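In: No letters, just coordinates:
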């Protein structure tokens, strides 16, 4: 066996004979030449086998290969500007590991439900491979940003005794003889961590028991949630701008091939850099009313409203200062206008909706107790959270970014179900 490499490493071995462990993605033949489309998880490459350059046994072995058969392929790496990866393999030998029989996902068109039922196989396709590769790079960019900015990663619990936002959209379970819920946010715990470490972030799965079937919603999704002590509302927005810009620019730099596979127009992505435009909730309401939307002050925005607002800008846009009554209990009211809070939602362009929600948090213990009463939250369950204001309270802020919506926006993918390896939807818990 020649030197064993991966497809991603092929460019370092031009002119050399190498062996790659692969699966057959597809193939075609022109009689005396077989073109093998190969994949190994790190990329895709074409293997070209010429009949009079290999033994009859090797030729017949290649002819017998079916879609998704596994094999070791040996050949000489050649540079080819026309090839998607820039290289191809002049095949000299194949060693068949397994001949796959009746692979269900053929090159023809399949319905979404069929593909979702076979998600464990669908992720092998070029489009899904590109999507999930970009997801990986976004995750890496998130960690890189916070490491560079000296944040500490803290892991909040997934099983919690209370809700972070006082909602009823929680998955209930029993924790021995107590009630418990799957976390819908790690934010409250991250506030405690921020009082210990200054700047912290969590990154993990969250769960929302909302019976929603929209293209923007998942039952289980991943959130990154930073919290920062001694940071006010204005500083919070600037951090978000630099954070999102870092993610987008990282993808543009490192994922050109994947973006090409997805046929993603990157024109608007290339414009993503600070500062982002901002409008207040009041201004957004007037804008929507002028456009004929039937919405009143004090109502939250739906998906069509967010899309109409985003269409006015070519970058993500902050909508700030929402009414206090429609936002979470922990958000700090504007001292100059208590009926609105020091918060912002970041709306992505092109109809992808909210990707970040954030705010300055209440730091006054008396006001927080009052909000407990207004929201009818049990004092005993939140006593530890109140302690954060009783023992060294400081101005502090944070935000949460939804990973799958961010991946959908950057990749130009319509439905978030394709941006996570195994999506959990309202009527789907398989595979």
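Out: Good, I have the coordinates. Computed from a predicted model, the values in this text were never measured in an experiment. Numbers count the residues shown, from 1 in each chain.

In: C-alpha only now, for contacts and for neighbours.
Out: Will do.

In: Contacts only, for residue 60.
Out: Contact analysis of residue 60 by Cα atoms under 8 Å, 6 or more residues apart in numbering lists nothing.

In: helix/strand/coil for it?
Out: Look at residue 60: counting by DSSP: H, G, I helix; E, B strand; the rest coil, its state is helix.

In: Next, find the distance separating it from residue 298.
Out: To residue 298, residue 60 is 71 Å away according to Cα to Cα, to the nearest Å.

In: go on, residue 351?
Out: Distance from residue 351 to residue 298, by Cα to Cα: 23 Å.

In: Looking at the two, which one has more neighbours?
Out: Counted by other Cα atoms under 10 Å, residue 351 and residue 298 do not tie: residue 351 has more neighbours, with 19 against 16.

In: now the strands: where do they sit in the stretch 251-400 of the chain?
Out: Assigned by DSSP state E, counting those that start in this stretch, the stretch 251-400 of the chain shows strands spanning 278-280, 317-320, 333-334, 337-341, 343-348, 353-360, 396-402.

In: Please tabulate the ones you listed in TSV and include mean neighbour count and distance to residue 241 as additional columns.
Out: What follows is the strands of the stretch 251-400 of the chain, written out as TSV (neighbours: other Cα atoms under 10 Å; distance: least, Cα to Cα, whole Å):
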stretch	mean neighbour count	distance to residue 241
strand 278-280	16	11
strand 317-320	24	10
strand 333-334	20	21
strand 337-341	18	20
strand 343-348	26	9
strand 353-360	24	11
strand 396-402	24	12
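
In: ok, and here's another one to check against it:
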């Protein structure tokens, strides 16, 4: 009886005959031999059809196959060191499911807009497949990290009555008879969850109505937002170091083939472990000014500034102790310098910018009320958040990691649009 297999599992069937459901990725012929490049979602394998070894109808069926036609293929698995997968299929049978006509993405070069218009097909390519597999591995590594450290996964709402950070860059919708917004962060709700469960994290979509077209920005993206009760700023930084190192080392271990497809220089990732360098905001300003950047104390950093700092290190770097005026209302002031807050941005190497933002949160009720007044925040909308300080307030800290920027960095991509299956960009809502 012929065993049903996937391409990924053929290693368990060497010398045996298997049946695989697949698509034709590409094909070439040398007269009396056809070489079928087959894919099934789990991997790629070459199927070799020898005219003299198969019935005429099998040879003819193989000749009919066009790019992305679907089929059942039957063949004997054999090892082949020259093959990327390490195996090859000696084809004995071809059963056509569907013949594709005029597949739009051909081996020739296509422009980015064309490929994005056909994103639903583009993700079938080896490169895009590799990126999405690495994304999935990163997600598994994230969940493993928190599960092993007794964090609880909590799902915050996607529809919210107010902003998490006081910004106006929100998507407004009608919630029956009142206004609501698509979430830009689950953090405030995670603070509430941490008061109930101790250590929590959320993992879900967030939305920013920011009219930006840079290579680092998406309109819809996924955030991982841990929150930890009884944890202060320094301890949170240690968790962040361990977290990012775990993600990178897991991908290096489990996705070597995919990183090779992407031609990623993995030597730049192998060093991502141990303590990460730190630089204060004050020292970062001096660093930039000494290198000719026109920036003053109190300014926020743009991509060129982050890149200049990152290039000075071979690991992610923390920029700590930022001015309170340019950070979110909920960040705890530095007791020694109240004009600064106990926060840090983690900047990825190789020009990939901020991948984590985090801070210790204000736990003093009176100070939080002052911040509400300074930022003109509605006490009605945030009363529940104030209750967290009113009923058993404790020191607590948290951070948020952007999944797509992390994928872009680890994969070595030029733009975040390739890091998510169906990106939402400033002028793109299709497909």
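Out: Good, I have the coordinates. For clarity, every value in this text was computed on a predicted model and none was experimentally measured.

In: Now compute the TM-score of the two chains, please.
Out: Aligned and superposed, the two chains score 1.00 in TM-score terms (TM-score structural alignment, normalised by the length of structure 1); 431 aligned residues with a Cα RMSD of 0.6 Å.

In: Residue 26 of structure 1 - nearest residue in space that isn't next to it in sequence?
Out: Leaving out its chain neighbours, the residue that sits closest to residue 26 of structure 1 by Cα to Cα, 6 or more residues apart in numbering is residue 37, at 5.0 Å.

In: That should have said residue 238 of structure 2, apologies.
Out: Nearest residue to residue 238 of structure 2 in three dimensions, chain neighbours excluded: residue 275, at 7.7 Å (Cα to Cα, 6+ apart).

In: That neighbour touches residue 239, doesn't it?
Out: No - if you go by Cα atoms under 8 Å, residue 275 of structure 2 and residue 239 don't touch, sitting 10.4 Å apart.

In: Give me the distance between residue 44 of structure 1 and residue 258 of structure 1.
Out: 11 Å.

In: and if you look at residue 241 of structure 1?
Out: Going from residue 241 of structure 1 to residue 258 of structure 1 by Cα to Cα gives 24 Å.

In: do residue 278 of structure 1 as well
Out: Distance, residue 278 of structure 1 to residue 258 of structure 1, by Cα to Cα: 31 Å.

In: again with residue 172 of structure 1
Out: 39 Å.

In: Those two: who's more crowded?
Out: Neighbour totals were compared for residue 172 of structure 1 and residue 258, and residue 258 leads with 23 against 16 (other Cα under 10 Å).

In: I figured the more buried one was touching residue 132, is that so?
Out: No - applying Cα under 8 Å, one finds residue 258 of structure 1 not in contact with residue 132, separated by 9.5 Å.

In: Start from the N-terminal end of the stretch 101-250 of structure 2 and give the strands.
Out: Using DSSP E, counting those that start in this stretch, the strands of the stretch 101-250 of structure 2 run over residues 152-153, 159-160, 172-175, 178-182, 199-207, 220-229.

In: Can you tell me which of these is most buried?
Out: Of all the strands of the stretch 101-250 of structure 2, strand 220-229 has the most neighbours on average by mean count of other Cα atoms under 10 Å, namely a mean of 24.

In: So what touches that one?
Out: Contacting residues not belonging to strand 220-229 of structure 2 are listed as 185-187, 190-191, 194-195, 198-208, 394-404, 423-425 [Cα under 8 Å, 6+ apart].

In: Which parts of the stretch 51-200 of structure 2 are helices?
Out: Along the stretch 51-200 of structure 2, the stretches classed as helices by DSSP state H, counting those that start in this stretch are 56-64, 112-117, 119-122, 126-148, 187-197.

In: Of these, which is nearest residue 164 of structure 2?
Out: Across those, residue 164 of structure 2 has its closest neighbour in helix 187-197 (6.5 Å, Cα to Cα).

In: For the nearest residue to residue 287 of structure 1 once chain neighbours are set aside, which residues are in contact?
Out: Spatial nearest neighbour of residue 287 of structure 1, chain neighbours left out: residue 309 (7.5 Å); criterion: Cα to Cα, 6+ apart. Residue 309 of structure 1 makes contact with 284, 287-288, according to Cα under 8 Å, 6+ apart.

In: Next, work out how far apart the counterpart of residue 213 of structure 1 in structure 2 and residue 412 of structure 2 are.
Out: Taking TM-score structural alignment, residue 213 of structure 1 has residue 213 as its aligned residue in structure 2. Distance, residue 213 of structure 2 to residue 412 of structure 2, using Cα to Cα: 19 Å.

In: out of these two, which sits in the busier spot?
Out: Regarding residue 213 of structure 2 and residue 412, a neighbour count based on other Cα under 10 Å identifies residue 412 as having more, with 18 against 12.

In: Cool, thanks, signing off.
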